[in-house]
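Participant: Below is the sequence, then the predicted model.
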Amino acid sequence: MYSKLPIIDGDILCYRVGFACNEETEAVAIKTMAELLEELVFIDLSSDDCVGYLTGSNNFRYDIAKTQPYKGNRKDAPRPIHLHRLREYLHTAWDFRVVDGQEADDAIGIHATSLRDRSVIVTIDKDLDMIPGHHYNPVKKESYYIDDKEAIKNFYRQILTGDKVDNIEGLRGIGPKKADKILAEADTEMKMYEAVLKAYDNNQERVIENGQLLWIRRKDDEIWQPPTQ
């Protein structure tokens, strides 16, 4: 069996299966989810166990966002018809944990950090690439490994680019390629932070706001702060 515990992003699964089954019955949607998970856990990852997380109510990021409302662009976004039932199924049939006050990503980051190389993060969400360790993309069926330096660079890259999905505004005109150029010479976290701060014209308040919104927790109740050395 697979020696690493799969830690699964339940939010992504519910939306992907939900939208794919929008014109199907609830029973078909549940059956599709069951078959997907069985193949993912037992066949693709050769595991006999898994843990999964779903985002619940409230989120500390809503209080941090000052420049723009966090996820403020999602108010009218369509949701899958069977979303609630799919979440309920994952919670009751697969014991996925519903987390309040933070996002499923945070719970995944905390759990994966505690296990490190004894776990594998299962998601298509590239945001979780700021968490070091083993990763698996269930759509591409690709495994990859993120080391500590790559993980922290992924985080600072996101501060530069922002996250349109979550309504986090980065620097205008800065995409991943330009962000990589800004960070190219930075070989420590302090240098990465200094490069990002310079790109923001030393607007520390904006850098900290974006950093705290984007940072995926590695321990309970963690709020990101700039490095001191």
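Facilitator: Now that the structure is in, tell me what you want to look at. Numbering: from 1, shown residues only.

Participant: hey, let's count contacts and neighbours off CA atoms from now on
Facilitator: OK.

Participant: Stretch 53-71: end-to-end distance?
Facilitator: When the termini of stretch 53-71 are compared using Cα to Cα, to the nearest Å, they are 19 Å apart.

Participant: oh sorry, the question was meant for stretch 3-15
Facilitator: This stretch, stretch 3-15, spans 28 Å end to end (Cα to Cα).

Participant: Looks to me like Asp48 is in a helix.
Facilitator: No: assigned with DSSP: H, G, I helix; E, B strand; the rest coil, Asp48 falls outside any helix and is coil.

Participant: what's near enough to touch Val28?
Facilitator: Counting by Cα atoms under 8 Å, 6 or more residues apart in numbering, Val28 makes contact with Cys21.

Participant: Tell me which stretches of this protein form helices.
Facilitator: Counting by DSSP state H, the chain has helices at residues 10-20, 26-38, 61-64, 83-93, 104-115, 148-161, 176-183, 189-199, 204-214.

Participant: then this one, side by side with the first:
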Amino acid sequence: MSLTLLIDADVLRYQLAFSNTKTFKFEDDDSATEITNPEKAKADLEGYIEDLCDTLGATDFLLPLSVSTNFRKSLYPDYKANRGGKPKPALWDAVDGYLKELYEDRIITREYLEGDDILGLLATAPAPKRCPGKRIVVSIDKDMQTLPCRLYNPQRPQLGTRTISQHEADLFWMKQALTGDTTDNYPGCKGIGPKNADLILNPLHEANSDADPNEHLGGLWIAVVSAYEAKGFSEGDALTQARLARILRHGDYNFKTNEVNLWKP
């Protein structure tokens, strides 16, 4: 059966832009000089994808990319606002151009969605047209652990390809709803960090390890809401943060209307 790699192209674009740009400062000059190597960036792009396909035995690959509009900003205007004004890497446009020049037929974008969401929709759909066979998500992004999928982290190849169950994915997602994400600039439940989130959710996860996925998630959600209310927040606050933390899965997006079906407990 065919195997398609679902490659996190947003991360790849930044990695290649950064790794092929060197910054130099001279002792008698406060200004910095950047030297870029676009030819090597292009070669690295081709080599990276070829090596991945060889390593994982893939017959095809897709490259989801984010678009400028983002449905999460309508839920929480400060989502990723911490990135505003920060310049893109000097080679960003060049690498973006190479992606579209070399792999135009494998790039996928969708209105209002981040590349992560496209990865999630493709990974969790029963048999999407573009990749009806086996699929592996390739990403270094921790948020991919909120998806029930097969996941390969190219920075941790010793882990191999992990299979994340729905129970495990929902646990990680609910932890993100509690802790928030400073990278994406949503707060979660203020005052609850990773250790407290583990203390709140891990016992429930273990106690319901054999339960129906809906029952398992329901128990986690009750605990999340209780944690928010104990801190003086509402269930509505918890729901907004859970929606921000949720990478879209099969059924969360209407491909005909380009509308997101927001998660409801």
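Facilitator: Cool, got the structure. Remember, it's a predicted structure, so these values are computed and weren't measured experimentally.

Participant: rewinding a little: now render the helices of structure 1 as JSON lines, adding distance to Pro226 of structure 1.
Facilitator: Shown next, in JSON lines, are the helices of structure 1 (distance: least, Cα to Cα, whole Å):
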{"stretch": "helix 10-20", "distance to Pro226 of structure 1": "29"}
{"stretch": "helix 26-38", "distance to Pro226 of structure 1": "39"}
{"stretch": "helix 61-64", "distance to Pro226 of structure 1": "15"}
{"stretch": "helix 83-93", "distance to Pro226 of structure 1": "36"}
{"stretch": "helix 104-115", "distance to Pro226 of structure 1": "19"}
{"stretch": "helix 148-161", "distance to Pro226 of structure 1": "11"}
{"stretch": "helix 176-183", "distance to Pro226 of structure 1": "16"}
{"stretch": "helix 189-199", "distance to Pro226 of structure 1": "7"}
{"stretch": "helix 204-214", "distance to Pro226 of structure 1": "7"}
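
Participant: do you know which of the ones you listed lies nearest Asp129 of structure 1?
Facilitator: Smallest distance to Asp129 of structure 1 across the helices of structure 1 (Cα to Cα): 6.0 Å, for helix 148-161.

Participant: And the helices of structure 1: which comes nearest His135 of structure 1?
Facilitator: helix 104-115 (10.0 Å).

Participant: Superposed on structure 2, what's the mean shift for the closest one?
Facilitator: Once fitted to structure 2, helix 104-115 of structure 1 is off its aligned match by 1.0 Å on average (mean Cα distance after the TM-score superposition for structure 1).

Participant: Now do that helix and helix 10-20, the angle between them.
Facilitator: Compare the direction of helix 104-115 of structure 1 with that of helix 10-20 by axes from the mean of the first three to the mean of the last three Cα atoms, to 10 degrees and you get 140 degrees.

Participant: wait, which of the helices of structure 1 is closest to Asn73 of structure 1?
Facilitator: helix 61-64 (13.0 Å).

Participant: name the helices or strands packed onto that closest one?
Facilitator: In terms of contacts (3 or more Cα pairs under 8 Å, 6 or more residues apart in numbering; DSSP states H and E), helix 61-64 of structure 1 is packed against helix 204-214.
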